[in-house]
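**Q** Need a 3D model of the sequence below.
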Amino acid sequence: MKKILFFILTLVLPLYAICQIKQNKDIFNFDFETIVSGSPIKWGSNLPVIIDSLNPYHGKYSVILEINDSSKYNYQMLTISLPHGFKGKTITLSGYMKTENVRDGYAGLWMRIDPNQAFDILQTCKIAGTTDWTKYEITLPFDSEHTTGIIGGGGLNGKGKIWLDNFSVMIDGVDIYTLLQPKAYPADRDTVEFKNGSGITNIKLNKTRIKNLKDIGMIWGFLKYYHPAVRNGNYNWDYELFRLLPQVINEKNKQRRDAALTEWISGLGEIFTNNRNITDTLSVLKWIDESGFSPELTAQLIKIKKSDRQNECYYVNMGPAGNPVFNHEKTFDSMKYPDTGYRLLSLYRYWNMVQYFYPYKNIIGKNWENVLAEFIPRFAKAENEEEYVLAAMEITAGIHDSHAILWTPSSTVLRQYFGQREAVPKISFIEQQATVTAFYNDTLDREHGLKIGDVITKIDGKSINSIIHSKLPITAGSNYQTQLRNIARQLLHNNDETIKIKYIRDGCSKKTTLKTFPKNEADRYFRFAPSADSCIKKIAPNIAYLYPGLLKKTDLPLFWKAIKDADGLIIDLRYYPSNYLLSDVANYLIPEPKEFVKFFRGSIIDPGSFSFTPAMEIGEINSDHYKGKVIILVNEGTQSSMEFSTMALSQAPDARVIGSTTAGADGDVSYIDLPGGIKTMITGLGVFYPDGGQTQRIGIKIDEVITPTLEGIKAGRDEILEQAVEVINE
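**A** From the prediction side, this is the model:
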């Protein structure tokens, strides 16, 4: 059984935001000279970085990581993924760093080699205080034959400000650039013909054309991930779609259409088959036999299904955690409103990624093949950028995954649609009613007259129920409660300077007008989480409280001192963390290793096939573990790594989970790029209890369900926390 590495959770988002590497000289952007939308390409970070043109060590730019005293965060990591197919025994990461008033911790470089080979997390070169540009380096041993991933970069743990610049990597003392053997992919050379448009516009849809478009989309995606020549990067598969569509889209005669498809596929290259037994776990290939294709086309597709494929693919590979990383997917950012061909490409690309690599396809709740046919008119007929983006938002929301948010970083269309201004009240759905539960800013709009506990019934003349009804189809969420959570965050957004609302207080209906503010003024992203000085405390003489998101390694002795003699420990996982030392906390609570999770991973060789990993363990042998009750608090804000953490920490001997339905999105994410600069995600790794119990959509197992009430909100009570205290005192 495998033991968990504590650091994997803290880097899950930045790691998989990084694009897969292309083999050319500027591939790594080690000196941060290539900046897109204010960020250095190829690099990720758990917090926004600052690009500095005034203090570079080399070239035009350096990168600043900064955490000030008022920040709720206590660490920031800059991350890059490195290739790992080199023969060698050691890898050295070096970089230049400058610091200013680094305190309550230190800065340094870091690197990790998977699976579980070696890591150095800011330990080799601990830099504090104020220092000028200095070169630092760390060297780790690695087994090149068994390495599945290498990530590294620079980071700050504590407070202060650091600059980073001019990184380099050496394998056994040889610069990585001299070891790179550029591979010329034919797909990378096919870049001109359709760069300004697909040439496919104004498709007049009818039943035959929609059927043709559906079949083409399914065959195109199947070949993308199954045909050896396409997998090897011999074709720009986006452009091949544009070459194919005009040949078959208008063909009314099915036999002629299938003959044209058969001829096109034959031109891709010879196929060699083997006798492997393919396990079609999620039934993604049944359509080949059930679609009514000609015998020749069906036989051809079956032969490709049985083709001899290697464990690598130009368009996708598996990340260190086992979730898909989609490669070589052009974003076509300049096409804010792509033409019909590119919009269909967007639909086909997304549909097939879900078809072959989404571990929860079987619980979407709809026939995924029918979804493709349903959305062909939506994408083909979109008359402007907004309609196109909303169609993409609806199909992504339709997989019912809390990770499946959609954004357009280079476009304002969504910001305009949802509103670029907002009022200061914070809304949550309490007893299924839109309730004021806090205020984002206490200094703005003091005249609004609202109080905590007021229930909003109308916004600018629209009832809350009608707003919910209109927003649900485009709102990502694994379950209804999480969709309401996300809708609540947008209720008081608009593009005007005021919002008129109706609300109920103590049974009486009232009206008021709220001022709106730019989001940065309203402090929209302030998290209502415990403050840094309250993450470890006694809330009663016999009860300790932990908010682990702000816990630092240096706090662990204080944590043990606070809990060791307490009757109960409350761990609050209702807020997404800025940091979390999962294994360190678990080792205090669990007396011996215990299984708590197993993963459901996809396959590169046979896309659509998934298999369970052995169960993973948490904890270590510890006779001096904590002996009291452990109560874990959860709600709809408990998502992803917090759900994973709940599964792990609930293995403590006397642990109970108390609260309401969690977000139901428990697994590493995979990023997706679509034409027009659209970006979205899927949960790319299935997460299950060791007995096979489901976590996606339904959330984490809860021992005692407690939901906040209107009366409790009005009284300023935390009813979930109160119940935890009551359980401890029983």
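**Q** Every contact and neighbour count from this point should use C-alpha atoms.
**A** OK.
**Q** chain center to stretch 709-728: distance?
**A** Between the centre of stretch 709-728 and the centre of its chain there are 32 Å (C-alpha atoms, centre = their mean, to the nearest Å).
**Q** Now the terminal residues of it, how far apart.
**A** End-to-end distance for stretch 709-728, by C-alpha to C-alpha, to the nearest Å: 22 Å.
**Q** Now the second one, please; I'll put the structures next to each other:
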Amino acid sequence: MFLYGYTAGKFLAVNFMKIKFFFGILISLLVGIYFFSKRNSQKEGTVLFYNTIDSTGNNDSIAGKHKELLELCKTWGIIKYHSSDRDFIQTVDSSLIKDYNQIIAGNTDLNALISQKLELLSDSKDVKSSSYLGFLPDKNWIETSAIINKANKKKLIDFITGSYRNSDKRLVTAEDNGELSFEDDSLFYNETKTTPAKRFLALCKLWNTVRYYYPYFQAISGTWNDVFFEMLPLFINAKNDQEYSAAVQIFGSRLKDSHVAVKSGDADEYDGKYVGNVVLKTVEGKTFVKGFIINSIQSRLKKGDEILRIDGVNIISLQDSLKEKNSGSNETVLSRDINRLLLLSRKKTIQLEVARDNRILLIQEHLTEISTARKTEEQEYKTNAGKAVSKIIGKNIGYIRINDIFSGNFRVSFDKISHTKAIIFDLRAYPNEIAVDFLKYFDTRPFQTMNLYRADVTYPGMMRTIENEMHIPDSKKNAYTGPVILLVNEYTQSQGESMLLAMKSIKNSVTLGDYTAGTNGNVMIITLPGKVKIRMSGMGVLLPDYTAVQRTGIRPDILVQETSASLSKGEDIQLKEAVNYINKKL
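**A** Below you'll find the model as predicted:
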């Protein structure tokens, strides 16, 4: 029996329509969720790993107050970089300065400060939501802390988990090109004078930035607490701007990252300085003149000269004195960068003691003002516009340097050597452009150049893959099919390493030379109180098989390393071996 005049047929018909409508909505919803999840998963990338740190520990050699300052630094980093409360974030730096002064004066308890900060955030949506079901990667240091009390441990963990549910914009943001932006994190930068408290803020900012956003943090994570304790007195006890800047440089050296550079103040640090025009290379404890930077600038030095002293000071002593403040991805690259500084001076002339042809000579080397050297180099670059910069060497072998070519002259340069039996690409310098459109002139194969990753700004410390926008172009019909030798060494760095990975798509290519610099990926720039900036790697690079090459470099197919014997003769044994390889092959 059906009430209200419904017959069984009408009941079934009406409910069938309802069921059909319901299933239509359900299917649409499921399809929408599917495509939304697919879109988001492509956008977010794959999680590779999390940056984690150790607990402060019970090392009796570290003063108790220093341990408190490290826990304060860690807690400040959690609150600042996980929070999306813009009004609160603006007060965090000033608050840290006050907290530092109170702890140093012994006027407060660290746990009281932590509790107070978290109480201010108790109404924030970062902590108000329901229970978090995801994975919390880095809470071990909180749970094992001997300084933070049980109540604050729970509050800190609750704050982090609450922030994970909230996808609102953080202080650090990601640009469309994948680079990280710290543009909104520049409080106290324009103040020329610093205090111990502001320099403590600078240290905490550096320490936490590396801890959360540095792509290669895993290589140094085990010693990161020790770095804080080592740097703390250098920062807070700096007596002037020079000592403060030196402290930042020493901090940067601990990253072993050749992208690291420190700038203090508004002026160009090279204003009024003079530079030599030679490339120096240290092998087997000896430093030789390997070549010259700008062809049109004269030098009294010759290839193969061994540098013994500069202005009467032993060169090894000079090199050792520069190591502390310079960051190199490995010893070879650190030596390269230090050698660049040896002939940098405020004097126009320096005296060099050199060994040449079994004789010891004293040479007065005239240096070039850096502004003049830059203009001369730029003029040489402009001169190459539209001109063929390639040449033919040996028995019909094409040769071209990567730092001579750009989109405006590659076509004519390639035409000049397109008929040769083989081509040598010299990648032992920094390229002018990152574009790889010129690869269309070569017979290439489908090739994944590299995997890129960076920090996920929503989940500080998480590293995710991002899209690699470097794509290999299709080859032209009459593409070059002969052997291509890619010359590499420690000067193949960053963009040069990216270019190398792209050029390995050439079917008949072989890499020859020495390990590359092992410094790849875009950079991030951090501003500190007192008009100090520091640059470091901000994007990670892995080979197609996810092998890391940071610090180690990319190994060539054929390893040819320079020796003191080859350098003393002024020989380029890598180029010589490339020519021999081609002649044997063909």
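**Q** Send over the TM-score of the superposed chains.
**A** Laid over one another, the chains give 0.79 as their TM-score (TM-score structural alignment, normalised by the length of structure 2), with 518 aligned residues with a C-alpha RMSD of 3.4 Å.
**Q** Now do residue 415 of structure 2: how many residues are near it, please.
**A** When counting by other C-alpha atoms under 10 Å, one arrives at 12 neighbours for residue 415 of structure 2.
**Q** Can you say which helix or strand has it in it?
**A** helix 410-417 (DSSP states H and E).
**Q** got the buried residues for that helix?
**A** Neighbour-count burial for helix 410-417 of structure 2, with 16 or more other C-alpha atoms under 10 Å as criterion, is recorded at 410-411, 413-414, 416-417.
**Q** mean per-residue distance, it to structure 1?
**A** After superposition onto structure 1, the mean distance of helix 410-417 of structure 2 to its aligned counterpart is 4.7 Å, using mean C-alpha distance after the TM-score superposition for structure 1.
**Q** how close does residue 559 of structure 1 get to residue 708 of structure 1?
**A** Counting by C-alpha to C-alpha, the gap between residue 559 of structure 1 and residue 708 of structure 1 amounts to 28 Å.
**Q** Give the aligned range of stretch 313-322 of structure 2 in structure 1.
**A** Aligned by TM-score structural alignment, stretch 313-322 of structure 2 corresponds to residues 462-471 of structure 1.
**Q** roughly how far is the helix holding residue 415 of structure 2 from the heart of the chain?
**A** Taking C-alpha atoms, centre = their mean, one finds helix 410-417 of structure 2 lying 33 Å from the centre of the chain it belongs to.
**Q** Check which helices and strands that helix sits against.
**A** Contact here means 3 or more C-alpha pairs under 8 Å, 6 or more residues apart in numbering; DSSP states H and E; on that basis helix 410-417 of structure 2 packs against strand 391-393, strand 397-401.
**Q** moving C-terminal of it, what's the next helix or strand?
**A** strand 422-426.
**Q** what packs against that following strand?
**A** If contacts are counted by 3+ C-alpha pairs under 8 Å, 6+ apart, strand 422-426 of structure 2 sits against strand 397-401, strand 484-488.
**Q** so that strand corresponds to what in structure 1?
**A** The aligned range for strand 422-426 of structure 2 is 568-572, by TM-score structural alignment.
**Q** Just the buried positions in the matching stretch, please.
**A** Taking 16+ other C-alpha under 10 Å as the neighbour-count basis, stretch 568-572 of structure 1 is seen to contain the buried residues 568-572.
**Q** For that stretch, give me the average deviation versus structure 2.
**A** For stretch 568-572 of structure 1, the mean deviation from structure 2 after alignment is 1.6 Å (mean C-alpha distance after the TM-score superposition for structure 1).
**Q** Not counting its own residues, what contacts that stretch?
**A** With C-alpha atoms under 8 Å, 6 or more residues apart in numbering as the test, stretch 568-572 of structure 1 has contacts from 542-548, 563, 628-634, 724, 728.
**Q** Ok, stretch 421-438 of structure 1 next?
**A** Outside of stretch 421-438 of structure 1, the residues that reach it under the criterion C-alpha under 8 Å, 6+ apart are 439-441, 444-445, 450-457, 464, 484-485, 488-489, 491-499, 514-519, 522, 524, 708-710, 713.
**Q** Can you give the distance from it to the centre of its chain?
**A** Centroid separation for stretch 421-438 of structure 1 versus its chain: 26 Å, with C-alpha atoms, centre = their mean.
**Q** can you check stretch 272-285 of structure 1 too?
**A** The offset between the C-alpha centroid of stretch 272-285 of structure 1 and the centroid of the whole chain comes to 29 Å, using C-alpha atoms, centre = their mean.
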